[in-house]
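**Q** curious how this folds, go ahead:
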Amino acid sequence: MRRSALLTSLTTATVAAVLAGATPASAINTYNAQPAPERTEVGAMLALWDRDGDGVSETIDWYCSGTMVDRNTFLTAAHCTTDWPDGVRFYVSLDQDVQGALDKAKAEGLSPAEIAAEVGVEGTEHTSPDYPGNSVDAHDIAVIEFSDSQAAELAGRWPFTPAALPTAGLFDALGPRGLDATTWQVMGYGTEEALNGPGGQAHPGGGVRMKAELGFDALNKTWLRLAMNESRGYGGACYGDSGGPNFATVDGKLVLAGTTITGDTPCYATNVAYRVDTPSARGFLGDFVDLP
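**A** This next block holds a predicted model:
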């Protein structure tokens, strides 16, 4: 089941209050979207954890998306790395089809720990100490950091070029006309938009890296709101895309504008991203990466 009950519970009341009924985003819609094999810096976050509380980590699955922002730093959302049981271990895969890799490893009869090592590379999480923050700034930002040997393994398995981070206040400086004229893209491994069935709505699919173009909606102090409307030729994020990148093309260069945090419940209308050009986001990231 790609829409994890655990992932849903990780969204805080403060974020929900800001976004009025929104839920955590986790996947790319089927409409106006396509695979993104070329975006090798975009990956999936996996967790190895003890689901039944017996002291043995028997569950390995992917839960969020994210982006490599330098050779050893994977940027994701704080709600992806918090509220886990003690002993959880985090892994990152930059595979195009993470679900396929998991299915293959499980079919081979590997143990959960062996599956985790087969599918991803383990790292250490660092979550913003200010999370969950408040309605103005939720501080919903985290990284998974890799040692030199882990970073070498990651690059050896999936060669990538890290995403370009924005300069301070870049999107404020663009102004309304510049923001409207900018091309925006969201990427991630999340599920599909809501489908109605006999048991109610379901969000199928997920686990494959996808991309979709969005339209500009609004810029707030720490939030970037992007339109996903199918009728306007846009796609967007859904469950499982949390922590994944929202890119802007600025002066012909793809720049990481923000990370997917939430959106509307059925994943049809709005993607809300946490900006990474703000003082608070840069204050956190500056401890892990060289900022432009």
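
**Q** contacts, neighbours, all on C-alpha from now
**A** Will do.

**Q** show me where the protein has helices.
**A** Secondary structure of the chain by DSSP state H: the helices cover 5-9, 13-19, 78-81, 98-107, 112-119, 148-157, 170-181, 279-285.

**Q** and the angle from the fourth one to helix 112-119?
**A** Using axes from the mean of the first three to the mean of the last three C-alpha atoms, to 10 degrees, one finds that helix 98-107 and helix 112-119 are set 140 degrees apart in direction.

**Q** residue boundaries of the strands in the stretch 1-150 of the chain?
**A** Here the stretch 1-150 of the chain has its strands, by DSSP state E, counting those that start in this stretch, at 23-24, 26-28, 33-35, 42-49, 59-70, 73-76, 89-93, 121-127, 142-145.

**Q** can I get these in JSON lines including distance to Ala248 and mean neighbour count?
**A** Converted to JSON lines, the strands of the stretch 1-150 of the chain look like this (distance: least, C-alpha to C-alpha, whole Å; neighbours: other C-alpha atoms under 10 Å):
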{"stretch": "strand 23-24", "distance to Ala248": "21", "mean neighbour count": "28"}
{"stretch": "strand 26-28", "distance to Ala248": "17", "mean neighbour count": "36"}
{"stretch": "strand 33-35", "distance to Ala248": "16", "mean neighbour count": "18"}
{"stretch": "strand 42-49", "distance to Ala248": "15", "mean neighbour count": "27"}
{"stretch": "strand 59-70", "distance to Ala248": "14", "mean neighbour count": "26"}
{"stretch": "strand 73-76", "distance to Ala248": "17", "mean neighbour count": "28"}
{"stretch": "strand 89-93", "distance to Ala248": "23", "mean neighbour count": "25"}
{"stretch": "strand 121-127", "distance to Ala248": "25", "mean neighbour count": "20"}
{"stretch": "strand 142-145", "distance to Ala248": "21", "mean neighbour count": "25"}
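
**Q** second chain to compare with the first, below:
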Amino acid sequence: MRKTLLSILGLGAALGLAACAPDDVLVHFGSESSAITDGTPHSGHPSVGQHTAGGGLCTATLIGPRTVLTAAHCGAGSGNYFEVGGQRIAASQRIVHPQYSAYGNANDISILILSQAVTSVQPTPINIATPTVGQPITLVGYGVTSENGSDSGTKRIAKNSIATVRATTISFLGSGNGTGNTCYGDSGGPAFVTVNGVEVVAGVTSYGTPPCGVDGVDTRVDAYKDWIAQVSNNDALMGEPPKPADSTAPTVRIVSPTPGGKVATSLTLSVDARDDTGVARVEVAYGGAIAAVRDTAPYDFQLQLQPGQHRIDVRALDGAGNQGTASVTVTVDAGATPTPTPSPGTYGASCSVGDNCQSKMCAEDPDYLGQKYCTQACTVQTGCPNGGQCYRTADPSLHVCGKPPVGQGGGNNSGGGGGGSTPGTNPDAPRPLDGGLTCAMGSEIAAPPLASLLALALLLLLARRRRR
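**A** Okay, the predicted model is just below:
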């Protein structure tokens, strides 16, 4: 590997690259055997594999479960195959860019549609941002390591940086001293860049000036993103990898009855269940069988139990099937007073969801140690009960009540404060409507323009509707 070229153009044997002509002739890097010069053997980047057709070798990248990105000058022979993750999969289609021209190497990009999806390897997304001069790149390919080399077939990696950016190509220069380049067999392979912490395919190895190591020219992938999306039927990943599978289980808490308590044969089981993507359903079981299921909050269950000791199990599931559990053991006494069904609360009553309130509105107030309490609509004229203050929401037609700011008769604040404090004593507290407070319905009441912290989070949870 005396040169720093990646033999990224692998399938070019049929193009007669060995002829190498004068020094100013641009030649495909991988007609028959191209490899990365001044690169090192590499076992990473599992989405990069070998593209073979009619005896020729190129490099290619899996960019979707059934979509492979390579160069248009690769794969002209019969029978296109892609080898990745220990599999050799036939291509059912080879789609060459309609404006590809072998003369001048214009639009040197093509897509292979595989006959079956690859499930053992995560595809790499393509770059959708404009590359920039000086941007570091990572070259990976199966080509040879020198102009007359015969060591293709080994995956190698090298580093370089973008020297020029043109409408449909990027280029990089030189090899040696830690810098690598492309060579025969690297054709079709990737030039990776990192965008927002995500590695994406920014270039497809196309050609270079002989001998290998002088320079490399790649087709700019972002310039063809719409075409790639179209011909892959949106199978190709764009810009960032798919979000990781949800693996966070819901949290479950049994609010009542309390563990070890005595209850009547008729009782209400109240459950608080939450999940970052939303609770799909909550199940209640005892005696080895599911007794009740709810798919919306509030999770209150009316149960009938026989006298004796019972263990009640609660399971909450999200859409991905993750589950959280909780249990409580109670003693059922036929003579105990039945647990009353809780009535919706009025302004200021504790709540967990909107259905706990007569108004169907439950507010979470960070100024009161994150307490949740029932709120209600208000106007400047009518005001609010118990010294509360009226706040705007994102809906100009709706205002809601909030408890007085800390230092004005409520809450806890190490800065002190009895009822005689003036508005603004606590700079992080909510301010009254006439003080310019704005709030967002269903999410958070934001602090006034001069405050930097959130003041009050208002959660509008209508009946039979859960927040996701």
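
**Q** just the TM-score for the two chains, thanks.
**A** Superposed pair, TM-score by TM-score structural alignment, normalised by the length of the first structure: 0.68. Supporting alignment: 220 aligned residues with a C-alpha RMSD of 2.8 Å.

**Q** now distance to Ser9 of the first structure too, for the strands of the stretch 1-150 of the first structure, in a markdown table please.
**A** Shown next, in a markdown table, are the strands of the stretch 1-150 of the first structure (distance: least, C-alpha to C-alpha, whole Å):
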| stretch | distance to Ser9 of the first structure |
| --- | --- |
| strand 23-24 | 9 |
| strand 26-28 | 13 |
| strand 33-35 | 27 |
| strand 42-49 | 16 |
| strand 59-70 | 12 |
| strand 73-76 | 17 |
| strand 89-93 | 18 |
| strand 121-127 | 17 |
| strand 142-145 | 17 |
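
**Q** can you tell which of the ones you listed is closest to Pro204 of the first structure?
**A** strand 26-28 (9.5 Å; C-alpha to C-alpha).

**Q** pull the residues that contact the closest one.
**A** Residues from elsewhere that reach strand 26-28 of the first structure (C-alpha atoms under 8 Å, 6 or more residues apart in numbering): 3, 64-65, 186-193, 206, 210-212, 235-242.

**Q** repeat that for stretch 100-107 of the first structure.
**A** Stretch 100-107 of the first structure is contacted by residues 61, 115, 118-119, 207 when judged by C-alpha under 8 Å, 6+ apart.

**Q** what is the nearest of those residues to Val18 of the first structure?
**A** Nearest member of these to Val18 of the first structure, counting by C-alpha to C-alpha, is Gly207, at 28.3 Å.

**Q** what sits against Ala77 of the first structure?
**A** 66, 140-143, 242-244, 259-261.

**Q** and which of those residues is nearest to Ala22 of the first structure?
**A** Nearest to Ala22 of the first structure among these, counting by C-alpha to C-alpha, is Ile261 at 9.7 Å.

**Q** returning to what we had before: nearest to Glu125 of the first structure, out of the helices of the first structure?
**A** It is, among the helices of the first structure and with distance given as C-alpha to C-alpha, helix 78-81, at 7.0 Å.

**Q** what's the mean deviation for that closest one versus the second structure?
**A** Once fitted to the second structure, helix 78-81 of the first structure is off its aligned match by 1.2 Å on average (mean C-alpha distance after the TM-score superposition for the first structure).

**Q** what span of the second structure lines up against that helix?
**A** With TM-score structural alignment applied, helix 78-81 of the first structure matches the range 72-75 in the second structure.

**Q** compare the contacts of Ala77 of the first structure and tell me which is most surrounded.
**A** Neighbour counts for these (other C-alpha atoms under 10 Å) peak at Gly243, which has 38 neighbours.

**Q** is it true that that one touches Thr81?
**A** No - taking contacts as C-alpha atoms under 8 Å, Gly243 of the first structure lies outside contact range of Thr81: 10.0 Å.

**Q** and Val330 of the second structure, what pairs with it in the first structure?
**A** By TM-score structural alignment, Val330 of the second structure lines up with nothing at all.

**Q** wait, Val330 of the second structure sits on Leu267?
**A** No - using C-alpha under 8 Å as the test, Val330 of the second structure is too far from Leu267 to be in contact (10.8 Å).

**Q** returning to what we had before: nearest to Thr182 of the first structure, of the strands of the stretch 1-150 of the first structure?
**A** It is, among the strands of the stretch 1-150 of the first structure and with distance given as C-alpha to C-alpha, strand 33-35, at 18.2 Å.

**Q** so what touches that closest one?
**A** Strand 33-35 of the first structure is contacted by residues 208-213, 235-236 when judged by C-alpha under 8 Å, 6+ apart.

**Q** quick check: the farthest pair among the residues you listed?
**A** The widest separation within the contacts of strand 33-35 of the first structure (C-alpha to C-alpha) is 16.8 Å, between Val208 and Glu213.
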